[in-house]
Structures are given as C-alpha cells and as structure tokens.
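Peer 1: Dropping a prediction and its sequence here:
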Amino acid sequence: MKIAIVTDSLTNLREEDLQKYPFIYYAHLNVVVDDKSYIDLKEITNDQLFRFIDEGASYSSSLPSPEVFVTLYEKLLAEYDAIISLHCTENVSGTVNSARIARDTIEGAKEKITVIDTNTASIGVENIVIKVCELLEQGKSLDELLEVIEYYRTHGQLYLTINDLTTLVRTGRISKTASRIGNLLHIKPIIGFKDAKLEVMSKVRTKKRLLKWMLERLRHDIEQSGKQVVRITHVNSIDLATELKHALEICGDKVDVFISNEISSVMAIHFGRGGVGASWMPANYSV
C-alpha cells in the first residue's frame, strides 16, 4: 500500500527530512500583516515578521481552508492508496478541523484519509511525523502505523519558553500587569501541554534554571520509559537552542537530540522572539 503523510506548516520540518521522505506534504497556514496574507514557510521569515511588528504593523494568522485540503487530498489520492494527515492539537489551531471537513467533503475519502489530532504542536508533531516515516519505510502497514501514532499521542512532551511576556498578553493568557511585573523581574514561563492544552508548567528567572528544569524533566521521562528522541526549536535564538542541546546530551546514550528548524512564523506570532522549545518522546513504543 502506498501511503502519503500530510502535515501543516506549524510542523516546519527540516529540509533534509523532506528530501529523505518525499511522501510528506504540507498544508500551509498564513501570516496576515496589515491585511496582506503571506504563506507560512514560503513567503515570510521570522526576521521579516518581527521587522513588521517593530514597525507597528498589525498582524495575525489564518488557517488553511477546507478547500486547500480538498485540493491537496484529491491530488494525492490520484497517486496514493491512503493518506495519514497529522496535525497540531485543535486546542492550539483549528487546522485539524479544516482537514476533517475536507475529508468529509470528498466522496469515499473516509476509508482512505485518516485525520489525526496529535495532542501536541510544532516539534512535537515533527517527532511523530518522522517516526511514522521511518516505520513506513520499514514496511509497516497502515493499521500498525495508526497504532503507533495513538501510542505517541499520549507519550510525548513539549515545553516552550516565552522570552517576552507581552506576547502572552496579546493572546489573552496573562494580564498586562502580570506581563509588566514578569518582564521587569525577568521571569520566563515554561509552557507545556497537559491534557492537550497549553498551561504554564513553571517559571524561571535565569538561563541556568531553564536548562536545569528541562534536564530534570527529561531525566524523569527516561526513568519512566527509556531512551528519548529530543527535538529542539527556537525563535531567533539558535545560541540558546545549542546550549539546551548540549545540556540535554548529558544523558548520553539515553537520548538522541536534534536541533530542528526555527519555529514557523505563525507559531512565532503567538510565542514571540527569543524563546526556545524542546519536545521528546520514547525512542521505542509499546502497542
């Protein structure tokens, strides 16, 4: 059976992985600046986005419409027997719902297209996508792949730091007063997923404490489920991402650590510049 993997631009896979797995396809979100729409990953970079923001531009994001997915799915069904469509949790983005509407629109597609809310986002989805691609190349069946995906939907972690708290004010997560106090005291919240919803997991004031917190969490999960595959992303902060990689590699052969692409511009709108994130999941699964 020939299977295609679809994801969205929030995942922002590395070019080397896209080259290695040519059966991966994107549905792109959009960045809207002063009412002009830019295709995420294609027509705007984070440097350009923050330049617009610094100049006082208004900005937002928009989802790929169901019609975008219909066009993509119909094209792929002419070449592939089945499609696995892996997307960011609906608690962060409505993209997965656009994919579901598209699948239901195409006659006979429900048996050929599986749309999955991964319960994670960004590099968390990337981890699952790459694992599925590896297993697909090993000859795993569609049913086996879906079992593995279900396992990883509940066995992965994703943590993101917010460098500028004014970003959280704009998204309604904290008050302006809390933002001013937090920025003044250099408090950096660590955002994570609990029951597929974003929550503040901890607050740190120094880079050293951030690295220590991440390492402690990773070590805990290694004790619980063995070797972990770790992916790191950032927003205009490659130096901090590299430091985090080195800090986590203290775990030795119990981890494989990769620095992924910078977070997509749509994600950067909501998390601001200067942040860093890490996602990990067990290297081996049990289904």
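Peer 2: Structure's in. What do you need?
Peer 1: From now on I want contacts and neighbour counts done on CA atoms only, so please keep to that.
Peer 2: Fine.
Peer 1: Is there a neighbour count for residue 5? I'd like the number.
Peer 2: Neighbour count of residue 5, defined by other C-alpha atoms under 10 Å: 23.
Peer 1: in a strand, that's where it is, yeah?
Peer 2: Yes: Residue 5: assigned to a strand according to DSSP: H, G, I helix; E, B strand; the rest coil.
Peer 1: Assess the claim that it and residue 87 are in contact.
Peer 2: No: Residue 5 is not in contact with residue 87 according to C-alpha atoms under 8 Å; the separation is 10.6 Å.
Peer 1: Now residue 210. Nearest residue, chain neighbours left out?
Peer 2: Spatial nearest neighbour of residue 210, chain neighbours left out: residue 204 (6.1 Å); criterion: C-alpha to C-alpha, 6 or more residues apart in numbering.
Peer 1: For the one you found, list the residues it contacts.
Peer 2: With contact taken as C-alpha atoms under 8 Å, 6 or more residues apart in numbering, residue 204 is in contact with 187, 188, 189, 190, 210.
Peer 1: for residue 159, same thing?
Peer 2: Residue 159 is in contact with 190, 191, 192, 193, 277, 278, 279, counting by C-alpha under 8 Å, 6+ apart.
Peer 1: Confirm it sits in a strand?
Peer 2: Yes: checked against three-state DSSP, residue 159 lies within a strand.
Peer 1: Could you look up the SS state of the closest residue to it other than its chain neighbours?
Peer 2: Here the nearest residue to residue 159 in space, its sequence neighbours aside, is residue 192; by C-alpha to C-alpha, 6+ apart that works out to 4.5 Å. Following three-state DSSP, we place residue 192 in the strand state.
Peer 1: put this beside the first:
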Amino acid sequence: MHHSGPHWEDSLSMPKVRIVTDSAVLLDPKSQRELDITIMPLTIRLGNEVFREGVDISAQQFLERLRQPGAYPRIEPPSAGDFIRLYESIGAQGDIILSLHHSRRLSKTVRAAEEAAASLVGRQKVEVIDTESISYGQGILVRAAARAAAAGEDLASIIRLVRGMIPRVYAIFFSDTLDYLEHTGRIGPAQSILGTMLQIKPILVMEDGEIIPMEKVRSHEEAVEKLYEFIAEFSEVEELVILRNPYFNNVPLLLERLKELFPKQNIPVYTYGPSLAAHIGPYAVGAVIYEGL
C-alpha cells in the first residue's frame, strides 16, 4: 500500500520565487551582481538598425546615436511567446515567477507578460506586476522584490511589499525638446509646434504610470530650479538619484543644492537608458525619489 505520510522533502524545498523584469529597468551595478534577477531585453529600432536594449548597445552609445537629426527610436516589447520561453527556461519544478515590468502606459510589455502568464496556467505559476514606473523607479521595486525573494519571503508577501511601495516612488524630468513626447503620442503635434516656437521645454512627472507634462520652463537654470523645488517638498527620502544625459552641464549645481537639503543622503548620478530616452529624448535630466515605507 502506498504510504501517504508527510513529504519531508517538500517542506524543505519550499518553492522559490524567481524575479523577472525587462531591460527598461535601471539597477545599480551592485544589485545587478548580487541579486538573482532575470532581465528580458526589449528591441530598439533606430533607422535600419535593430538592437537589444542592455545587450547590444549601452545607454551612453544610444544617447549619442539619438543626437543625430531625425533619429526617433521605436521600442518594441517582447512577444508573449518570448515571455513563455523565458518563463519555461527559468522556472524549475514548483518555482513561482514574479514578473515586474515598466508601466503599461508606456509599452505593451506588461500585456505580453500577462498573456504568457495566462497561457501557462496549470503548468507554471507566474504573477505579473505593473510597476507603474520605468528606469530607476522600476529598479527600486525590482530590487526590493529580489531581496525579499532571496530572504525566502512567499509570493503574497512580496507582492504586498511591492504594491505598498509603488505609490511612494516619484519621478520628475526636464526634457530639452517636445519632439519625443509628440513622437510617442504623449502630446499632440500642435502643442509640439507651438512649444518649439516659444522655446518652451517641458517638466514631466510620472503619474499612475504615465509621463505627463506638468510645467513649462524656458531655460536650463529654470529647469534646475523646478526640479529642486519638486524634490524639496519631500521631508524624508530613502533614495534619491539623478538621471541625466552626459551632455547636461547643470547637474553639479543641482547636486550641490540637493546635498545641502539632504546632507546625509547619498545621491548617485546615472545615465538613463534607451527605453526612457524614447519618451524624453537624449537631452533630459531628472530625478527618482523613493520616500520609504
């Protein structure tokens, strides 16, 4: 007769939660090395060329390419099929996958991941989360999920943690041009033409996963002032990073002022990647703020 006692080996090998994200993420190098995170690359089309983000081209190389006139990138999301293959390749028997992606308002990546998860029901457990963010904001959430998974937290607690953090991640950008916002459909052509005529440059914020123009400025100095005012509203920050293109000269000024405001805070500066550049262009600077729980 078959003995149906407790399966001790089952309780010892708890199902692992494996973390997946996409290449729109910006992770600090230390987290990328130390945490077990699988990154699904997005495809970038620029003219006749095709690159895999984060694999074939660096952030800096990409921004240099974008400075050539008329270079508008198209970021193409992975297909549901790509996600199915990835999920099947990383999930061992019984493992659970938590797939965290940049905002569904910015591309169809979340939708492709959700389709893949739905078609694997019964074979592989996959949960998909829309981080409502991109770049370093997405990175903060992915890193928190990966740390919790490494500490052996179960899926429900990791999802709860991430959902609690999402509304506390803020992003603000200054873009030197309205062209990219028009190109990705964030603003209409009339607004873009008028803005260019009047030398207006947008200050953009991320709200509910959407990048929206918040204010208009006319100079870099005014832009730095607006970024500073936005960040100064926070009484406490757990993380504060500057995202910039390598050609923006006013970063030291902004950093200096922010260090006076948050003297104990480490404020790293990173070059933003292609997926974000497709929306804000190659001449932007901004900040990501995480308030902490």
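Peer 2: Yes, it's here. All of these numbers come straight from a predicted model, not from anything done at the bench.
Peer 1: Which position in structure 2 pairs with the residue nearest to residue 210 of structure 1?
Peer 2: By TM-score structural alignment, residue 204 of structure 1 lines up with residue 217 in structure 2.
Peer 1: how about the helices of the stretch 101-250 of structure 1, start to end?
Peer 2: All helices of the stretch 101-250 of structure 1, identified by DSSP state H, counting those that start in this stretch, fall at 123-137, 142-153, 166-170, 176-184, 207-225, 238-248.
Peer 1: The fifth one to strand 157-161, inter-axis angle?
Peer 2: Using axes from the mean of the first three to the mean of the last three C-alpha atoms, to 10 degrees, the direction of helix 207-225 of structure 1 lies 180 degrees away from that of strand 157-161.
Peer 1: and if you look at the first one?
Peer 2: If you take the same axes, to 10 degrees, helix 123-137 of structure 1 sits at 140 degrees to strand 157-161.
Peer 1: same deal with the fourth one?
Peer 2: Interaxial angle of helix 176-184 of structure 1 relative to strand 157-161 (the same axes, to 10 degrees): 80 degrees.
Peer 1: can you tell me the mean distance of helix 176-184 of structure 1 from structure 2 after alignment?
Peer 2: When structure 2 is overlaid, helix 176-184 of structure 1 sits 4.2 Å from its aligned residues on average, using mean C-alpha distance after the TM-score superposition for structure 1.
Peer 1: what's in contact with the helix or strand hosting residue 47 of structure 1?
Peer 2: In the assignment (DSSP states H and E), residue 47 of structure 1 maps to helix 46-54. Residues external to helix 46-54 of structure 1 that are found in contact with it (C-alpha under 8 Å, 6+ apart): 33, 59, 235, 236, 264, 265, 268, 273.
Peer 1: switch the cut-off to 6 Å
Peer 2: With C-alpha atoms under 6 Å, 6 or more residues apart in numbering as the test, helix 46-54 of structure 1 has contacts from residue 265.
Peer 1: Next SSE downstream of it?
Peer 2: Following helix 46-54 of structure 1 in sequence order, the next helix or strand is strand 59-62 (DSSP H and E).
Peer 1: Go through that following strand and flag the buried ones.
Peer 2: Of the residues in strand 59-62 of structure 1, 59, 61, 62 count as buried by neighbour count, 16 or more other C-alpha atoms under 10 Å.
Peer 1: Stretch 35-53 of structure 2 too?
Peer 2: By neighbour count on 16+ other C-alpha under 10 Å, the buried set for stretch 35-53 of structure 2 is 35-46, 51-53.
Peer 1: so can I have CSV of the contacts of residue 159 of structure 1 showing distance to residue 49 of structure 1 and neighbour count?
Peer 2: CSV is the format used below for the contacts of residue 159 of structure 1 (distance: C-alpha to C-alpha, whole Å; neighbours: other C-alpha atoms under 10 Å):
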residue, distance to residue 49 of structure 1, neighbour count
190, 23, 22
191, 22, 20
192, 24, 22
193, 26, 19
277, 19, 27
278, 23, 28
279, 24, 26
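Peer 1: And those, which is closest to residue 131 of structure 1?
Peer 2: Within the contacts of residue 159 of structure 1, the smallest distance to residue 131 of structure 1 is 13.4 Å, found for residue 279 (C-alpha to C-alpha).
Peer 1: Would you agree that closest one is in contact with residue 160?
Peer 2: No: applying C-alpha atoms under 6 Å as the test, residue 279 of structure 1 and residue 160 come out as separate, 8.7 Å apart.
Peer 1: Run a quick neighbour tally on residue 67 of structure 1.
Peer 2: For residue 67 of structure 1, the neighbour count with other C-alpha under 10 Å is 14.
Peer 1: same thing with residue 197 of structure 2?
Peer 2: Residue 197 of structure 2 has 9 neighbouring residues, counting by other C-alpha under 10 Å.
Peer 1: ok, now how distant is it from residue 69 of structure 2?
Peer 2: From residue 197 of structure 2 across to residue 69 of structure 2, the span is 18 Å (C-alpha to C-alpha, to the nearest Å).
Peer 1: And residue 269 of structure 2, by the same measure?
Peer 2: From residue 269 of structure 2 across to residue 69 of structure 2, the span is 27 Å (C-alpha to C-alpha).
Peer 1: Among these two, which residue is more densely surrounded?
Peer 2: Using other C-alpha under 10 Å as the criterion, residue 269 of structure 2 and residue 69 rank with residue 269 on top: 16 against 7.
Peer 1: mind checking what the more buried one lines up with in structure 1?
Peer 2: Using TM-score structural alignment, residue 269 of structure 2 lines up with residue 259 in structure 1.
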